[in-house]
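K.L.:
Could you look at this predicted model? Sequence included:
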Amino acid sequence: MSEEHVSPLDQSPSEDEFDFVIVGSGAGGGPLAANLALAGHSVLLLEAGDDHRCPYYSVPIMQAFASEDSDMRWNFYVRHWSDDLTQRQDTKYVKEQDGVLYPRGSTLGGSTAVSAMVTIYPHPGDWEGLAQLTGDPSWGAEPMRERFRRLERWRGVNALPLPGDTEADRDRKAAHGDNGWLGTTRADPKVGGRDPIFLDIIGAMEQTSRERFGIPGETPLPRDPNAVDTPPDYQGLAFIPVAVADGQRNGSRERVLDVQRRHPDRLAVRLNALATKVLLDGDRAVGVEYLVGERLYGAAPSGDVGCAASHDVSPRPIPAEAEPQRRVARARREVILAGGAFNTPQLLKLSGIGPKDELERLDIDVLVDAPGVGENLHDRYEVSVNCQLDRDYPIFAGATLDVPSDLSASDGLFAEWRDDRDGPFATNGSLAAIIAKSSAGTDDSDLIVFSLPIDFHGYYPGYAKDGGRRHDQLTIVVLKAHTNNRAGSVTLRSTDPRDTPYINFRYFEEGSPGHEQDVRGVVDGIDIAREVVRHLSEDVDRELVPGDGAIDPEDLATFVREQAWGHHACGTAKIGTSDDPTAVLDKDFRVRGVPNLRVVDASVFPDIPGLFIASAVYLVSEKASEAILSEHGVVT
């Protein structure tokens, strides 16, 4: 198998004026660019990374390696705590970077290129809350569900029918979309049956679900979290839908490539293009200034290489320090920022749109005093329960759990994916999940507890390689959704657009009210994970993390405060009402006070939606497409 590495996207039109200029090709910007081009508009999509292609991108189970591939990642280092003593208790803290690794995507497709591909539809209440906030019923649960149906191309093995239902009843109630652009599936149930320990783990999670939530034996498990008839307060075993099509990752990148191939005259993609400023004529956005060059941004890894060097794709040399070429792209209609929760507020502030005091300290001309830009940063909380088994997984015998340097090698699991796009490598590695409600008092289920047959306890340099180093590890990850903290912020370090911003989430006690419930909810998840482990007593040798010393609730609370992490940052340019001075956007994603400028990415959420954020951002992109086209029309 060979991996292409020459991109057709560099053959962009030479014109520097377009109907729309979009910054960022992730879950927000990529599908939006495609939709506008399909509607007949000329669109320029600026991506600060390249279009890097290698097995780490394509092979679903290699998602951790993708997030550590230097050709596909930005290395942000974030603070969880302002207090140095507390921050240093985190074993993932990197002193030299004064923070904890927070990898983001730096390639075509943005962070959808390096994510775990989990595609779980948000709760209906998340959308109803936005509909109520904005007074716009098109934000409601049913319109958003219809948008999900339109983008989904479901090819998974469906959940078994509930008692009394036929398969036709099941399909009608699930109401999956099957003709959309985003391929979704689940791990083939046959994969779990290929290893006796996998079966034990899945069985322990099912037993925990039935005992804890009173699920009778005649109710088949797992259930489908994306089925319309799965209630938002469902508790029990669930499979994990993922953005995998025909055994390969798919997402924003594939959407962009497909539309660009079909309409090269409408959709131009410029790679290695770092946006530095939104250009304004008076208060109106008219274009984007950007720099051209590889690895220009300060979050780019320096000096190392990704899978390119070891998998026969010629690595690009790191350019010598030089003044990069500066260019301007003008927008006849609108500029749209989709750089994500870190880069969008940075670009707004560099353009003079942000908190007056912060901009004036850096001698940036204040065009719009927008105190909410960079504020309201929040995330979910995650921890893991890690165990050592009493033996290796039989299925991993002879496997490296990595892509071999020689792609024709006979590593059995990789060869199965290479030849048939099938087997364990066609999954994202998750075995099963339990969805549950914590004692934090939420109406919807706010916990997902899922098992991985590797070592994973958060993000730090080298975490991907460490994860598969041993073949006798079990990780049960606890993710707490619907968190309360809204006190994080993204602030400028300097006026240099190549510099990363200062990112501080201000966890728990340093955050906003409700931190006690957040901690308690995560501790509840640890209790569920440990119950699964108790049902695996014949397989588990010992618990490694949190460890036998962390027993009572206060010990576990301390563990959560010190070791929690997240990877769904959002909220830094939130939607809100005109009487909210911290609301950056109106209901149609327009930046208040700046005509012809919108934001379409994870920044827009006033409150973090659902359990995983990618599907929510895809839906925001679809919603924004409709809003923009309702104003500017379809020209084909």
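P.N.:
Arrived safely, thanks for sending. Residues are numbered from 1 along each chain as shown.

K.L.:
going forward, measure contacts between C-alpha atoms and count neighbours the same way
P.N.:
Will do.

K.L.:
Now do the buried residues in the strand ranked longest in the chain.
P.N.:
Counting residues, the longest strand in the chain under DSSP state E turns out to be strand 325-337. By neighbour count on 16 or more other C-alpha atoms under 10 Å, the buried set for strand 325-337 is V328, A329, R330, A331, R332, R333, E334, V335, I336, L337.

K.L.:
relative orientation of the next helix or strand after that strand and strand 325-337 in degrees?
P.N.:
The helix or strand immediately downstream of strand 325-337 is helix 340-350, counting by DSSP states H and E. Angle between the axes of helix 340-350 and strand 325-337 is 110 degrees (criterion: axes from the mean of the first three to the mean of the last three C-alpha atoms, to 10 degrees).

K.L.:
let's bring in a second one:
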Amino acid sequence: MAQYEADVVVVGAGSAGCVLAARLSENADLRVLLLEAGETDRNVWIHVPGGISRTVGNPRLDWCMKTEPVTGLNGRCMPYPRGKLLGGSGSLNGMQYIRGNPRDYDRWRDLGNVGWGWSDVVPYFRRSEANVRGADELHGDSGPLAVSDMERGELADALLHAAAQAGYPLIADFNGPSQEGASYYQMMIRRGRRACGAGAYLRPAMRRANLQVLTSAQATRVLFEGRRATGVQFRRGAEILTANARREVVIAGGAFHSPHLLQLSGIGPAPLLDRHGISVVTDLTGVGANLQDHVQVRVLCRCTQPVTINDVLNSPLRLAGEVARYLLFRTGILAYGPFRTGLFACSSASPGWPDLQVQFGPVGFSAVTEPPLKYSSFTMSVCLLRPSSRGRVEIGSPDPFALPKIQPDFLSTEDDRRLMIEAFKLGRRLLAQPALAAYVAEEVLPGPGCMSDAQILEHVRETGSTVHHPVGTCRMGADELSVVDARLRVRGIGGLRVVDGAIMPELVSGNVNAPIVMIAEKASDLMREDLRA
């Protein structure tokens, strides 16, 4: 069996793995090996912000996962796009730079995670960021990850005016002193190209002699001597290989693959492992539990004027102009993601701490994974930011190449169902304001026949979908259900950590890529401290 050797072996080159490998390899005396199951990020559409429809669902770039039947969504099995390439899902996502709310992180700290309060994590957000607006007490301007402002647009502006007409403040920065209000999103884009962990962190670091990156290398299990991790077994092509870790193994596979690999390796709930004939190394009930994600529902409207992305895509002449504009100037509809403006709002249950998000896109589509519609239309998406529903991720067999079983259990609590109805009504209230009503020719989905709470809930059950922010399945904490401690070390095992969104004890109030980059930045400091000790 062929072997590789390094001081630190990192499994998974998603956002967290790219950041961690790049930061650790800054120490020339530390040899780092990064394993990625997918391929490189050389597909041109990965880097074009408007090219998401060409990458999501592409089996060469996307794991193309699906959930188990979700009771709260009328038994539907949902597609779950997850990046299978350098940069992971950060190479496929909508690029919005949202950190969440400061109270989210203080809540992490109050759950027993010393060092993870808002004041503790802000320096790592700042360190990672190259914000076009410059540096201040909240933002950085010299980090690897580009954060830029979006071009204004007629429909996007209309959402802001509608929010103001509905009584919401207009704010300059969702990551500023106050999150509540409406604004343009800042995006992880640099001069018209996607900015992500692979391009911003990993690519420059790959010139270092002490960093080795292997693509098409899928980890099959962690290797142990007693209760200490000593390496990783993986498949590359037709070969089964071993990577020996002199110091540590770090799992950075994300909310689905990290618990999956732990369970395959004998770390997880003993009854589950016994059922699949896997020898138990450590009985950790929390591995794969606590799955959290944002669930969304959309309102689709036919537009009164030809000002949507659909109009451009359906006109060969206008589309040719946009392609030329992008190639020449890196501007236009290809230079930004599907949603440019949004609103963070407080429900009746959460005054002062936004728990509802509205995303507004000048494009209409029948489903997130489907191409845009053939008529002038736009989309209002609403979601619940801090759901109380909890799901799980489990191995379905001992075969390491079988995908994990994913049960998000959306809308399994009465609170979530009630708040989703409230979120939907918020979206409709915005559409009824004069600034947006002028553009609404017809509500196509769900349509005017959907009025009562029961009808709205049924619309949510029939059409609701993930916002693609799964976290929490190897949660950080100090109780018996936690998987890692505040230094991200797996409980009961030496030389093994998890560093990715799986460690979040609770979902943040917003998009998760920026927080995952922060987690990896902080983890690199924790690891360097421990490796020096």
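P.N.:
Arrived safely. Being a predicted model, the structure only gives us computed values, none of them experimental.

K.L.:
hang on, the earlier thing: residues making contact with the longest strand of the first structure?
P.N.:
16-24, 29, 278, 285-293, 344, 596-601 (C-alpha atoms under 8 Å, 6 or more residues apart in numbering).

K.L.:
filter those to the buried ones?
P.N.:
Counted by 16+ other C-alpha under 10 Å, the contacts of strand 325-337 of the first structure give 17-24, 29, 278, 285-293, 344, 596-601 as buried.

K.L.:
What residues in the first structure pair up with the lengthiest helix in the second structure?
P.N.:
Ranked by number of residues, the top helix in the second structure under DSSP state H is helix 513-532. Aligning helix 513-532 of the second structure against the first structure (TM-score structural alignment) gives residues 614-633.

K.L.:
coming back round to it: the longest helix of the second structure vs the first structure, average offset?
P.N.:
Taking mean C-alpha distance after the TM-score superposition for the first structure, the mean distance separating helix 513-532 of the second structure from the aligned residues in the first structure is 0.9 Å.

K.L.:
Can you tell me which helices and strands that helix packs against?
P.N.:
helix 15-24, helix 118-128 (3 or more C-alpha pairs under 8 Å, 6 or more residues apart in numbering; DSSP states H and E).

K.L.:
which of the residues in it are buried?
P.N.:
513-525, 527.

K.L.:
how many other residues sit next to the residue mapped onto L350 of the first structure from the second structure?
P.N.:
Aligning on TM-score structural alignment places L350 of the first structure opposite L264 in the second structure. By the criterion of other C-alpha atoms under 10 Å, L264 of the second structure has 24 neighbours.

K.L.:
List the residues that contact L264 of the second structure.
P.N.:
L264 of the second structure touches T220, R221, L273, I278, I395, P398, P400, counting by C-alpha under 8 Å, 6+ apart.

K.L.:
Specify, as a residue range, where stretch 31-48 of the second structure falls in the first structure.
P.N.:
The aligned range for stretch 31-48 of the second structure is 42-59, by TM-score structural alignment.

K.L.:
From start to finish, how long is the matching stretch in a straight line?
P.N.:
33 Å (C-alpha to C-alpha, to the nearest Å).

K.L.:
All the helices of the stretch 51-200 of the first structure, in order from the start?
P.N.:
With DSSP state H, counting those that start in this stretch as the criterion, the stretch 51-200 of the first structure has helices at 55-58, 63-68, 84-87, 124-134, 141-151, 167-174, 189-192, 196-213.

K.L.:
By how much does the first one deviate from the second structure on average?
P.N.:
Which is helix 55-58 of the first structure. Mean for helix 55-58 of the first structure is 1.5 Å (mean C-alpha distance after the TM-score superposition for the first structure).

K.L.:
on contacts alone, who are the packing partners of that helix?
P.N.:
Taking 3+ C-alpha pairs under 8 Å, 6+ apart as the contact cut, helix 55-58 of the first structure packs with helix 63-68, strand 248-249.

K.L.:
which bit of the second structure covers the shortest one?
P.N.:
Mapped onto the second structure with TM-score structural alignment as the criterion, strand 248-249 of the first structure occupies residues 193-194.

K.L.:
Just give me how far the matching stretch sits from the chain centre.
P.N.:
Averaging C-alpha positions (C-alpha atoms, centre = their mean, to the nearest Å) puts stretch 193-194 of the second structure 17 Å from its chain's average.

K.L.:
once the two are aligned, what's the mean deviation for that stretch against the first structure?
P.N.:
Stretch 193-194 of the second structure sits 0.2 Å off on average (mean C-alpha distance after the TM-score superposition for the first structure).

K.L.:
which residues are in contact with that stretch?
P.N.:
I46, H47, V48, P49, S91, M95, M188, R330, A335.

K.L.:
Apply 10 Å and report the result again.
P.N.:
45-51, 90-95, 145-147, 187-188, 199-200, 330-331, 334-337 (C-alpha atoms under 10 Å, 6 or more residues apart in numbering).

K.L.:
is it true that L35 of the second structure touches A217?
P.N.:
Yes - in this structure, L35 of the second structure is within contact of A217 by C-alpha atoms under 10 Å, at 5.7 Å.

K.L.:
Thank you kindly, that will do.
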